[in-house]
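Asks: The following comprises the amino acid sequence and a computationally predicted model.
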Amino acid sequence: MKKSHIAAVLCWAVCASGVALAQEFRGSILGRITDASSAVVPGAAVVVTNEETNVSVETRTNQEGSYNVPYLPPGRYRISVSAPGFRTAEQRGILVQINDRIELNLTLEVGSTTESVVIKAESPMLQTASVDLGQVADRTILEPMLLTTSVLNLANMAPGVLGSTTLGFGGTMGNAQNNIAVNGGGGTQTGNDVTVDGSPALAPRQSGLAVGVPMSDAVQEFKIVTTMFDASLGRSNGGAISITTKAGTNEYHGSGFYYTQNTALNANSWTNKRVGIPRPEVDLYAAGGTIGGPVRLPKYDGHNRTFFFFAYERNRNSNHAAGLAFVPTAAMRQGDFSGVLAQAGAPLALYDPLSTVVSAAGSFVSRSPFPNAVIPTNRLNPTGVAVIDKLPSPNVDVKPQINRPNWTADMLFPQITTNWSVRIDQAAGSKHRLFGRVAAPNYNQAPSPAYFPGAYSVPPNGTSNLNTDTRRHRAVTLDDTVLFSPSLVGSFRVGYTRVWTYNYMEGDKQNPADLKLPAAITSQQIAPAWPIFEIGADGAPFIGSRPRKSVNDIWSFMNNFTRLAGGHNLRFGVDYRVTRWNENNPGTQANGHFVFNNTLTRSNPTQSSTGNVSGSAMASLLLGLPATASNRGIGYTSPLTLQVHYGGFFFQDDWKATRKLTLNLGLRYEIETPPTERFDRLLYGFDPDLDLGITVPGLGRLHGGVQFVNDRGIGRRQGELDKNNFGPRFGVAFSPGRNLAIRGGYGIFYSSNVNNIGTPTTDGAFGALTQYVGSTGGDTLPIPGVSISNPFPNGYVQPTGKSLGAATDLGSTVTYVYPRRVLPYIQQWQVSLQKQFRGQLLGEAAYVGTHSVKLFEDFNLNELQDSLLSNTSNVPNPFLGILPPASSLGQGSTVRATQLTRRFPHFTNVNEQRDNTGRVLYHSLQMRAQKRFSRGLQLVANYTFSKSMQYLQYSAVNVRKWRTVSPLDYPHMFNLFLTYQLPVGRGQALGHNWNRTLDAIAGGWTLAFITHYQSGDALTVTDTNGTPIPIADPATPGGVKDRLGDRLDPVTKLPLNPYFKRDVWIRIPNFAVSPEPPRWSWLRGPSQWTQTATMSKTIRISERFKADFRMQAQSPFNHVVFNNPTTNLASPATFGVITASRGSGTRTVTFGAKLRF
């Protein structure tokens, strides 16, 4: 579509409807007013008033007696209806929740308007005005269940939702919703739309990170919509998550809290106990508070008009972990390894790499040892000595042995999160209701203390938590709701979100001169810092640097119009968003990255088993001889400055066709531009027919090359504009009476590409990597003169930009995004039955199905045909002297014969990402029961029985097209959320007349319980040559604890009680292709069953002040939730062995207190 056409569409939408909202968080009260004879009453005055703020909205019924009061913030309302000749009717305590459409039909009695009739009725739970499925969590649920954690952890309150299995501890900074999948989720867990007070809250390219999510005490309600037949909802893989924040009221209310965990009551994990690691120390706390009410200033009283709400929270989570590493002794630092044992336990032998003898064909013949495993002083490399001297000294009294820890540290990783927000609400006359909100979460993590200068990785945790990670999130929302007339209401909103991240390692703060680095390294660094020196092959820690910085912004411009026309409630509008992502992630090679292993110093570099008795990574470091390894050297990845535009246009007609029948009819159109990069540093795609003008003997003219954006007639977008994204929605709700509702619907909605924008760039064009090549034959023969002191004797690879055009990356691998990709879409349908019972109890049963279409897959267009896999012969290299000499195919006298049979023989791989070839089909029975809080009891329970099948092509060259269960297939899921206030204390059934002292001791107890069950993961069994073929059921009998693989045969040392049988598999021979799918529905890991229990004691200090004392236990019974077993058949010692438990099965206990007023 031309830019002028897009502008015309946008202009039309804005003129016709205003700019509207993708997900409205407020509710509506609507209905029909009749008299005793069932005749409609036109012109009746309808006043809806918030019972806490006393802010009212007035409207009138139309000629059909219909009224609609939209954009009501969640809360309790009263409605008053009056008309000449009739008594005034009033109903109170009407509960409006997120995105509710409450149908309330009232009958007026003949009489004077000065007379009133108060209607006593429960707020309806049946959904008779819409067909969306979902679940709301209001304060009656959030208050007793959440201490200090994100409300997103309650997503599985709705059936069909795969979510968090525990509540966790801590703030709301890391709100990755990558564990939430709705109705199969299209096979992914990151595509749900999340809004806070109606504004988008998802950061791009961060696995669905939700930004600006408020602390739990600042949340008024949380809702997850699992089927979306309302055209105002969209841009999702399956679910829409809406969070609305608390607002101030006419009375001042607030809270202050402090929560902490106690090491003594926490349990040690099964994983730690299995290997003898003690229970970790706990240093966790959360503190904060809230306050809200009317704004009062000199000469201004905000009662009934202006309200504020402020919230602040600070969390500290100091993780402890044991650092266990093998570090050099004083003798080793001088090159003396004579007292060191090899990994196998024998005295270590070191071999001189410069003594290597090879045959005329280049095959290894022999090496000579260093006498007594001592490296001569004149062979010690100054950089290697400087690096090894930066490692800590042993503090464990054991004989030095390769890969046996002789150093330990209590590694402390303090993580501090703060989160503050402020909201202002204003009722400006009878026409405008405004609110604004600002939120500012912050996060900082730093290793404390630095265990040694420049620490980059420490076993067994690797690089985890050794970085300094600073994040700043900002979120702003402004909204104005305007009453144009009794039949036309609009809501105008602007939102802004910023995510700022800076991440660096300890080595980024160090002086490179301390390591005596050569100018060949320091002259090419992006900043003065220590390179990464990787010596983990000995079980040693290593040092290094890696800076990363990113800033992204999301602007959203929205408003939503509602018009009442007869029995039609019309809504229409546009949702417009601009996403900008700025990233500078130069990679691990930015300041140099070198790996050292034992290959160059062991007796035989071609036999890995010799490394058990000879060779050392530290010895290679002292010699100054890094290994020749992929992606090791010096260079950088290009920065990115990306932008994506999105527009969603919708029209919705909620038609009250009869008193018992409502039709929801809608259409949504979405358009999302492919990303642009500010400096056009992107590949556009790959042209398979492009003539490169290069002739290769035996192959002829070469065809196929890369294309750049904004080059040779191609536009600036990274792909073509997908214009065919129409999403019809249809729903029907039928209420035959007797508190029964029958509902059904069908809709199409589209996913988003925003998490994948700008992937990938081309390192060879806009970045560069000069690879370290110090040996040949797989680290067999060192190249004379090449070492860490002279790492790049042939110079450096420089970025080429677009100068090479289609010849970029010739002889190497090219990776690009398929330019004709389209937005994946999901077809969704449901048929459901709702029944409301006495006691505010609702039951629901639904059949829900989804069909996710055009899902993304990645292919290698240069994949070999299966019939050629067995051909390992070499032929003379026809590309020598033609393709770039630094490329893989441009060097060497021979190449594999099969290389010449590939579709594009002049490339090693041609990786095409995001082809629209996948699909997922999901069917389910979903059942839900909900009891609103009454008589001290509240309950939400759900059960889902489902099947999720995945259909993928897997290959663009060979026939695969396996039909298999989705990785998110869980046949059974059950969740229970229960809150019960014990009927004990003043005013209760037991202790009704107790005095305050006795009530403070024995009354005011509340119990909350959450339990979650889900089937085990569908497993994939792997082997050297692909998935083996099962010839019988591999499952072993007994419970999981009887099948852990923890008992070994004393002779074979193989597990006697594995999770799988070992003798029921046919292994795939070399060069063959397995006919088996990647996973089976009948082979599953252990199921997950988790519990969380909370006990609260409330003491009434005065009429306004209450104190709560709380204890929350996650996994109170310390029920072990086992992880999946090892499934690699090629590793017989660990196949079928369960080596770890999930953290959700380890008991943790949190204590705290809260003061409320």
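Replies: Thanks, I have the structure now. Numbering: from 1, shown residues only.

Asks: contacts, neighbours, all on C-alpha from now
Replies: OK.

Asks: so how many other residues sit close to the closest residue to Ser123 other than its chain neighbours?
Replies: Excluding the flanking residues, the one nearest Ser123 by Cα to Cα, 6 or more residues apart in numbering is Ile94, at 5.0 Å. Neighbourhood size, Ile94 [other Cα atoms under 10 Å]: 21.

Asks: got a list of what Ile94 touches?
Replies: Ile94 makes contact with Arg76, Tyr77, Arg78, Glu122, Ser123 under the criterion Cα atoms under 8 Å, 6 or more residues apart in numbering.

Asks: cutoff 7 Å now
Replies: Going by Cα atoms under 7 Å, 6 or more residues apart in numbering, Ile94 touches Arg76, Tyr77, Arg78, Ser123.

Asks: Quick check, Gly292 in contact with Glu251.
Replies: No - counting by Cα atoms under 7 Å, Gly292 does not reach Glu251; the two are 8.1 Å apart.

Asks: more neighbours, those two?
Replies: Neighbours were tallied for Gly292 and for Glu251 using other Cα under 10 Å; the higher tally belongs to Gly292 (23 against 14).

Asks: The structure to be compared is supplied as follows:
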Amino acid sequence: MNFGSTKKISAGTIVIAFFLLAFFVFTKPAQAQLAGASLSGVVSDESGGAVASAKVSIKNVATGDVREVTTNTDGVYSAPNLSPGNYEVTVTANGFQTTVQKGITLTVGAQQALNFGLKVGQLTQTITVNEAPPSVDTTSSTVTATVEQRTVVELPLNGRDWTQLATLQPGVISVRAQASTGATANRGNRGFGDQLADSGHRPNENTYRIDGININDYSNGAPGSVLGASLGVDAVQEFSVVTTNYTAAYGRTSGAVINAITRSGSNQFHGSGYFFDRDKVLDARNFFDGPKIPPFRRTQFGGSAGGPIIKDKTFIFGDYEAVRQSQSLSFSDIIPSAAARAGNLCSAPGAGATCTPHTVTVDSRVAPYLGLWPDPTKVTAIATQNNGDTETIRTAGLKVLNENYFTIKADHKISASDSLNGSYFFDKAPQATPDNLNNNIHQVFTKRQMFGIAENHIFNPALVNTARFGFNRVVGLVNQPVRAVNPVAGDTNLGISAGLFAPLIEVSGEISSAGGLGNLSFFGHHYNSFQAYDDIFWTKGKHSLKFGFAFERMQYDVLSKVRQNGDFRFNATSVTPLENFLTNHPAQALLLSPAVRGEVGTRDSLFGGYIQNDWRLRSNLTLNIGLRYEILTDPSEAHGKFGLLNSFSAPAGSGPCPNVFPNAFGPTSVPGCTVPVGSMWESNPTTHNFDPRIGFSWDPFHNGKTALRGGFGLFDVLPLPYVFTIGDSLTYPFSLSFSQRGLPAGSFPNVLPFINPTAPGTRWVDQHPHRSYAMNWNVNIQRQLTSKVSAQIGYVGSHVVHNAFTTDDSNQVIAKLINGQYFWPIPVGSGTIANPNSAFIRPIFFDGTSKYNGLQAQLAARDLHGFQAQTAYTWSKCLSDGDGAQLGDPYQNSLSSLIFFDKAGSRHGPCDFDIRQNLSVNYLYSLPSPGGDSPLKWVAGGWQVGGIITASTGVPFTVVTGADPLGQNSSDQFDYPDRVAGCNPINSNFKSIVGLTYLNASCFQLAPPTANGIRMGNNGRNQLYGPKLVDVDFSVIKNTHVPRISEAFNVQLRFEFFNLFNHANFQAPLDNNTLGGSLGQIDATTTTSRQIQLGVKFLW
């Protein structure tokens, strides 16, 4: 690796290339999709001949806005980028009767085909069709589904998170092994939003858009607050989930595109007020709860309103929603007993005790820190342990959340050919949490903002331009210190150095750890995205053309403070760890270097352009052909501080790295040392990002009721800033720790004279990565069975190559490859790690692959005598070489440091989010009401039921050996065991076994040593699957219309039940997957127990 001759792409080169692309695009235009919808079709006479120059008027029923287009010589018309909503279309032509089609619903991103057959007659004669046209998409090969407003606002949603509804579609699942939002650092550093996987793609390969503006968070994941939810259900008009083979208009992603549209005002004033409440008195006890249900209270309230400012011209809509939540926390803690605090140890020896009562002198420098643990004389002990030295107590705290969300949208019709709309949302959610000893309050905090503005200009009926500008800002603070509850925890006189609070004190295995304010690792995420888009639609003969460009400037800053107050560890020697603490005999001290500020700022820009042509070859056959080009600039650091290893390994005898400590680093010829770099790589892999996409849609019966579709395309997996930034913040030169073992007696807490810097944690990045992209394909058939029922079934596949792959530590002994298998040296631990100059190496390789094959089917019914429903089923298989891009362990079932050099062996296996079978059913049914105006109608009328039913197979997980039987000598080692042949590892009757033991421990054993060395076991990654999941959510709604107030006024009472039958959906044993006494024991559920939410809404 030669950093002195890096090959970079200059900004000027990028600009020139971009304008060359723009020139090519503007000379050969094309078409695709935006957040709006497109309506197109053919107007013909009774003999099937084309009717040219027919006038097609498309009217938005809510706003009165009319778009007029004219058919060409082939009888084709096209109206692109229409606002989603309800429409009626009027077709007029000389010599023919006027035809009016009502009941047309255009959904976000849809390409709706609507053909007209005109009858000879006078224009004054009108034929009106009230029945909705067929809902089958006969012009696009894209696999997409739309969630309409009624579904969004009326299905039962726990937390009222609209992104949950994406999982109602085939191929989309919520990753069941994602960390709980309660696990603050674990979840916050991975993004708080619900992690969704689509058709084998990683969750951070999806794109989320509101009104055409990207709102992904800093992890490139789903938007979400501290609760993991995206509020604003009542502000969403509808949203679509585009899962595979979308057109060239979509970039930045290879996974799903989730498009939401904010509600707009209309010519009629409309609005709502709502209040939802959840309380523990209505909830069932979780399987793992104690005798009493922990206190819990959540209220969600708010209101929305919209209407005209100027009729038919200017409209406004706004929504506000608040969440107030308090949750009781219960902790079990071990503290020093009163006797031990006085120096009287082993004061209560039990039968067979190995200790003798004795007295020690508590060191005067230790005594002030005993105040970090509760006074045992003022609390009630559950039990006395360890021969009287410690006591177990229960402590309680209250986790409090106050979230406020609001959004506003304005639409303005400038003229018949110009319209403007803009939207803004703001969401702020601080959550304060005490630590287990009630010493300190720490805060988890999220703040999200999005602004977007779009201008739509109609040059003529065949040429339309849409320009959009947007800004997305996300702030996530994890474990931010707020205040000290215990004065001892807030005393800076107890810090290791000036301005610090008491360090974290770990007394190994004997008492609960304690420390001053800020003893938790803090991470601050700040992400900004500036966006600009332009799309031109052009109808030319049988071609619906579109072309455009995209620009995005990304700024991602992370500030990390790990062990910011320091960390002292007291271990067992000839005496107990507690005695060593009391007498001031520390085993180890760790301290973050005050000379290094762990703040990294990644900067990157995206340029994209595309051409798209939807070519109607015949009236029943459309080809979708597109090409996209998308490039990222070389990532840079805001302060010019990127540093990478100049060589992954440091050969024996190469010597230590010069000029590394405390904070200076420079060019060096010593292999395996960190050197400054201007960018993350020498060659930019995105310069070759040409993405051809092709598909077809065929209506074999010429009636719009059947579509056979298929498509194939390339979709780039871009190395966006999330891939690098958080890992950089934990490595040199952004982070440097001091560590010292073998400290002299009495050195606590004045450790600075005795402590030395450790080898730094370092970063290595593949300097010549290959382009990372996905090949996605599908073949499917959709059929409208009746006017209200449709079905679809298809095969969906993908193959991703050169995906980013990282581990938390790859600085390990490199095994020898013998006859296709890796072996580690004997005796165990005798090998040498790759780079002794590094404490750990957090690398990024671009060698990950994944494959997905799935059968996806759905059956949908709409407006069927008050009943609507959708059934989605997926049968699939996903395999990969690891699923971590920015962190080694993105999910609870991930292995954080897979063997990077053993891609085909130890790394390969089922994806962490592989769910082999998944069934989802959702429905709404309005019960028949009695007729007339009798009191019976008031009581028995207006009832509605709805629900979501989910059933799926279990999630994959891995059994590991624990310790380091291979002798990898890394900070994050692991090994697989061997599976005993013929032994069934799953206890099918685990529910009746004490401890809910899911695994048969006798089926696993350590791999035996061989003459070649020690090999890894054969029970590889994700070879086992956890229990299945069955969940039923149900709602009962009572609508009461009050015409005395207004014709539209409705009082809605809601009763919502989550996990209606209180089914215990057990999680896989993710916390107990290590060989030992607790192997296979399940200690958590995947879903909540039954929870009941009550609500009232006022609608007008």
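Replies: Nice, I can see it. Everything numeric in this text was worked out from a predicted model, so none of it was measured.

Asks: one step back: return the closest of the contacts of Ile94 of the first structure with respect to Gly544 of the first structure.
Replies: Nearest to Gly544 of the first structure, judged by Cα to Cα, of those is Arg76 at 57.9 Å.

Asks: Could you say which helix or strand holds the residue mapped onto the residue nearest to Ser123 of the first structure from the second structure?
Replies: In the second structure, Ile94 of the first structure lines up with Ile104, judged by TM-score structural alignment. Using DSSP states H and E, Ile104 of the second structure sits in strand 98-106.

Asks: Then Ala1048 of the second structure?
Replies: With DSSP H and E as criterion, Ala1048 of the second structure is part of no helix or strand.

Asks: Skip the chain neighbours and tell me the closest residue to it.
Replies: Ala1048 of the second structure sits nearest to Trp1100 (Cα to Cα, 6+ apart), 5.0 Å away.

Asks: need the contact list for that neighbour.
Replies: His270, Gly271, Ser272, Ala1048, Phe1049, Asn1050.

Asks: And the last one, how far from Val1036 of the second structure?
Replies: Between Asn1050 of the second structure and Val1036 of the second structure the computed distance is 16 Å (Cα to Cα, to the nearest Å).

Asks: Show me what Val43 of the second structure lines up with in the first structure.
Replies: In the first structure, Val43 of the second structure lines up with Ile33, judged by TM-score structural alignment.

Asks: again but with Leu559 of the second structure, I slipped
Replies: Per TM-score structural alignment, the equivalent position to Leu559 of the second structure in the first structure is Asn584.

Asks: Verify the stated contact: that match with Val551.
Replies: No - using Cα under 7 Å, Asn584 of the first structure is not in contact with Val551, being 9.0 Å away.

Asks: any common contacting residues for those two?
Replies: With Cα under 7 Å, 6+ apart, Asn584 of the first structure and Val551 have no common neighbours.

Asks: Could you measure from Asp35 of the first structure over to Leu517 of the first structure?
Replies: Distance from Asp35 of the first structure to Leu517 of the first structure, by Cα to Cα: 91 Å.

Asks: give the contact list for Ile543 of the first structure.
Replies: Ile543 of the first structure sits in contact with Gly454, Ala455, Tyr456, Ser457, Gly507, Ile532, Phe533, where contact means Cα under 7 Å, 6+ apart.

Asks: ok now do the second one, which residues does it touch?
Replies: By Cα under 7 Å, 6+ apart, the residues touching Ala455 of the first structure are Glu506, Gly507, Phe542, Ile543, Gly544.

Asks: Aligned against the second structure, show me the partner of the fourth one.
Replies: This points to Ile543 of the first structure. In the second structure, Ile543 of the first structure lands on Gly515 (TM-score structural alignment).

Asks: where's the residue nearest to Asn569 of the first structure when sequence neighbours are not counted, which helix or strand?
Replies: Counting by Cα to Cα, 6+ apart, Asn569 of the first structure lies nearest to Asp654, which is 5.0 Å off, once chain neighbours are set aside. If you go by DSSP H and E, Asp654 of the first structure is part of strand 640-656.

Asks: how about that strand, which residues of the second structure does it hit?
Replies: Aligned by TM-score structural alignment, strand 640-656 of the first structure falls on residues 600-616 of the second structure.

Asks: which position in the second structure aligns with Phe310 of the first structure?
Replies: Checking TM-score structural alignment: Phe310 of the first structure goes with Gly318.
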